[in-house]
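Asks: Let's see this in three dimensions:
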Amino acid sequence: MSLLLTAGLLGIVEGLTEFLPVSSTGHLILAAKFFGYDDSQWAVFDIVIQLGAILAVVVHYWRTFWAVLQGLIRREPLAIRFLVNLLVAFIPAVVLGLIFKKKIDVLLESPMVVAWALLVGGVAILAIERVVKPGEYEGLGQLSTKKALGVGFMQCLAMIPGVSRSGATIMGALCMGINRATAAEFSFFLAIPTMLGATVLQLASHRHELMSGSSAVGVNEIAVGFVVSFVVALAVIKGFVAYVGRHGFTPFAIYRILAGAAAIYALSHMA
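Replies: Modelled structure (predicted):
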């Protein structure tokens, strides 16, 4: 498989899975294992294409961010609460991510951890869907700081590859009585500081590789992956909130269970 084709396929995987509750990191880890490419050579690529997904959120919700910026200038309470809630939810990932970075890096090397996390996470989503009653719609600026912090701690579960950042935040929000649409939007907004922070940290750890240009994956592959990730993620964001509002998260749970079970079987039979 050519490098450009691999870049395009990985861009599709990132764009499709980053904001769905199925784990983009987990899918990229499994892709490296099953398709046999050297994921260490694609480390910088995987980092940069996440920025494409982040850009998709900014583009889709630009009116919201513009309104918040104007509200902050005018010191409007809803705009201030929006920013405060976003920062409060972001803090747990920063603190715990720095504390457990080495252990997280070890987990990222285990496809079997991803497979089991997919399966168990799917079962958890099914259980939450059956037990939890959806709450009323609230904007991020209307949520209490306590709920925002709770969602932030739930996001930390995604440090285990395969758990899914969006899945952990959305399901955690539902358990706290937050409406499905609000939970999904909160997850999208929270992705921006979280993914930017993770990207900066990873770029810093790969700075020598970037400066030397030693990676086999070049600018062309990164550009293809970035653009594809952005376009696919933008399409996913546009349709996801409307879809879960009508159908819930059960289809994603079933997919996780099937994908996790298949991966466990395949990995256990690989030499």
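Asks: hey, let's count contacts and neighbours off CA atoms from now on
Replies: OK.
Asks: mind checking the SS state of Ile49?
Replies: Following DSSP: H, G, I helix; E, B strand; the rest coil, Ile49 is assigned to helix.
Asks: Buried residues in stretch 46-64, which are they?
Replies: 46-58, 61 (16 or more other Cα atoms under 10 Å).
Asks: Including distance to Asp38, could these go into JSON lines?
Replies: Converted to JSON lines, the buried residues of stretch 46-64 look like this (distance: Cα to Cα, whole Å):
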{"residue": "Asp46", "distance to Asp38": "12"}
{"residue": "Ile47", "distance to Asp38": "15"}
{"residue": "Val48", "distance to Asp38": "17"}
{"residue": "Ile49", "distance to Asp38": "17"}
{"residue": "Gln50", "distance to Asp38": "19"}
{"residue": "Leu51", "distance to Asp38": "21"}
{"residue": "Gly52", "distance to Asp38": "22"}
{"residue": "Ala53", "distance to Asp38": "23"}
{"residue": "Ile54", "distance to Asp38": "25"}
{"residue": "Leu55", "distance to Asp38": "27"}
{"residue": "Ala56", "distance to Asp38": "28"}
{"residue": "Val57", "distance to Asp38": "30"}
{"residue": "Val58", "distance to Asp38": "31"}
{"residue": "Tyr61", "distance to Asp38": "35"}
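Asks: And this one, please, so the two structures can be compared:
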Amino acid sequence: MNTLEAIIIAVIEGLTEYLPISSTAHMIFTGSLLGIEENNFVKMFEYCIQFGAILAVVVLYWKKFFDFKKINFYLKLVCAVIPALILGKLFSDKIDDVLEKPEIIAIVLVLGGIVLLFIDRFFKNPTILKEENITIKQAITIGFWQCLAMMPGTSRSAASIIGGMQQKLSREVAAEFSFFLAVPTMLAVTVYSLTLKTWEEGDLKMKGYELLLSNSEHFGLFILGNIIAFVVSIFAIKFFVGVIKKHGFKIWGWYRIIIGTLLLIYFYFFQHK
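Replies: The predicted model follows:
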């Protein structure tokens, strides 16, 4: 991966992480279209530049994250992230081995798009219009919904937003709680990738931070990618909130269907030759 490719992947991450369109799918497909070699550093880079996206939420909603008097807010996030931590540890690598194939991800994009076309009809008359009114039980339920995103192409944002609306949250509150929940979820993924997960590099096995520090170019790309993901995510979050207030989720459903269909055509006619 060269500098330009790292910048493009980081922009894609920043644009798509908080939209219900699957950042993982977009990074995988972008890497494939650019011809980026899929090695361990590239995989770790894609996981860990989520840290920049995390910081964007913390900065935009800093009053929420630094109001230490509202312990209930932190408690809800901790409870909501537990299902992802447990199920992710048990099944994430196995699911990726089976399902992280471009054609399957494209199909999941289309199917998820169809769901988004009708989500505003499915969940009418929300009763929770403020984050403060979300209960611990509802937060945990949303956390389980988020686990659907372990299937590549589903979208963590889409899964948790749908879960929120199923729990009677308004679409704006569901989207914002999805942003909040992303912070501990993606922080856990980043920390796991850097400090706990063992990556194979040739005959060597090393932790993520060792892989990162083994090459000065790797470290530079890592820092650059996080900075770009942070900046782009700030604009993407503001844009997304504005769109769902006016138009709901149908536009994202059509986007997923169109992109997923185009990718299926691409992989069928061009990749299988």
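Asks: His206 of structure 1 versus Ser214 of structure 1, what's the distance?
Replies: 11 Å (Cα to Cα, to the nearest Å).
Asks: follow-up on the earlier one: out of the buried residues of stretch 46-64 of structure 1, who's nearest Leu20 of structure 1?
Replies: Ala53 (11.8 Å; Cα to Cα).
Asks: pretty sure the closest one is touching Ser229, no?
Replies: Yes. Here Ala53 of structure 1 reaches Ser229: they are 5.8 Å apart, a contact under Cα atoms under 8 Å.
Asks: residues shared between the contacts of these two?
Replies: Glu14, Gly15 (Cα atoms under 8 Å, 6 or more residues apart in numbering).
Asks: could you pull out the helices for the stretch 101-250 of structure 2?
Replies: 102-122, 136-146, 156-166, 171-191, 208-213, 216-247, 250-266 (DSSP state H, counting those that start in this stretch).
Asks: tell me the most buried of those?
Replies: Counting by mean count of other Cα atoms under 10 Å, helix 156-166 has the highest mean neighbour count of these, with a mean of 26.
Asks: In structure 1, point out the residues matching that helix.
Replies: Under TM-score structural alignment, the match for helix 156-166 of structure 2 in structure 1 covers residues 165-175.
Asks: Quick check: the matching stretch compared with structure 2, mean distance?
Replies: Once fitted to structure 2, stretch 165-175 of structure 1 is off its aligned match by 0.8 Å on average (mean Cα distance after the TM-score superposition for structure 1).
Asks: helix or strand for the alignment partner in structure 2 of Ala89 of structure 1, which one?
Replies: Superposed on structure 2 with TM-score structural alignment, Ala89 of structure 1 falls opposite Ala80. Assigned by DSSP states H and E, Ala80 of structure 2 falls within helix 71-99.
Asks: Now that helix on structure 1. Mean distance?
Replies: Mean deviation for helix 71-99 of structure 2: 1.8 Å (mean Cα distance after the TM-score superposition for structure 1).
Asks: Pull out the buried residues from that helix.
Replies: Result for helix 71-99 of structure 2 [16+ other Cα under 10 Å]: buried residues 73-74, 76-85, 88, 92, 99.
Asks: returning to that earlier point: which residues touch the match of helix 156-166 of structure 2?
Replies: So stretch 165-175 of structure 1 is contacted by 18-23, 125, 128, 132-135, 147, 150-152, 154-159, 179-180, 183-184, 186-188 (Cα under 8 Å, 6+ apart).
Asks: Distance from that stretch to the middle of the chain?
Replies: 11 Å (Cα atoms, centre = their mean, to the nearest Å).
Asks: now stretch 219-232 of structure 1
Replies: 17 Å.
Asks: Repeat that for stretch 199-212 of structure 2.
Replies: 24 Å.
Asks: so how far does it reach from one end to the other?
Replies: 11 Å.
Asks: Any chance of the helices of the stretch 101-250 of structure 2 in TSV with distance to Met27 of structure 2 as columns?
Replies: Listed next are those as TSV, based on distance: least, Cα to Cα, whole Å:
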stretch	distance to Met27 of structure 2
helix 102-122	11
helix 136-146	19
helix 156-166	14
helix 171-191	16
helix 208-213	19
helix 216-247	12
helix 250-266	13
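Asks: who wins for proximity to Asn40 of structure 2 among these?
Replies: Proximity to Asn40 of structure 2, assessed across those by Cα to Cα, is greatest for helix 208-213 (8.6 Å).
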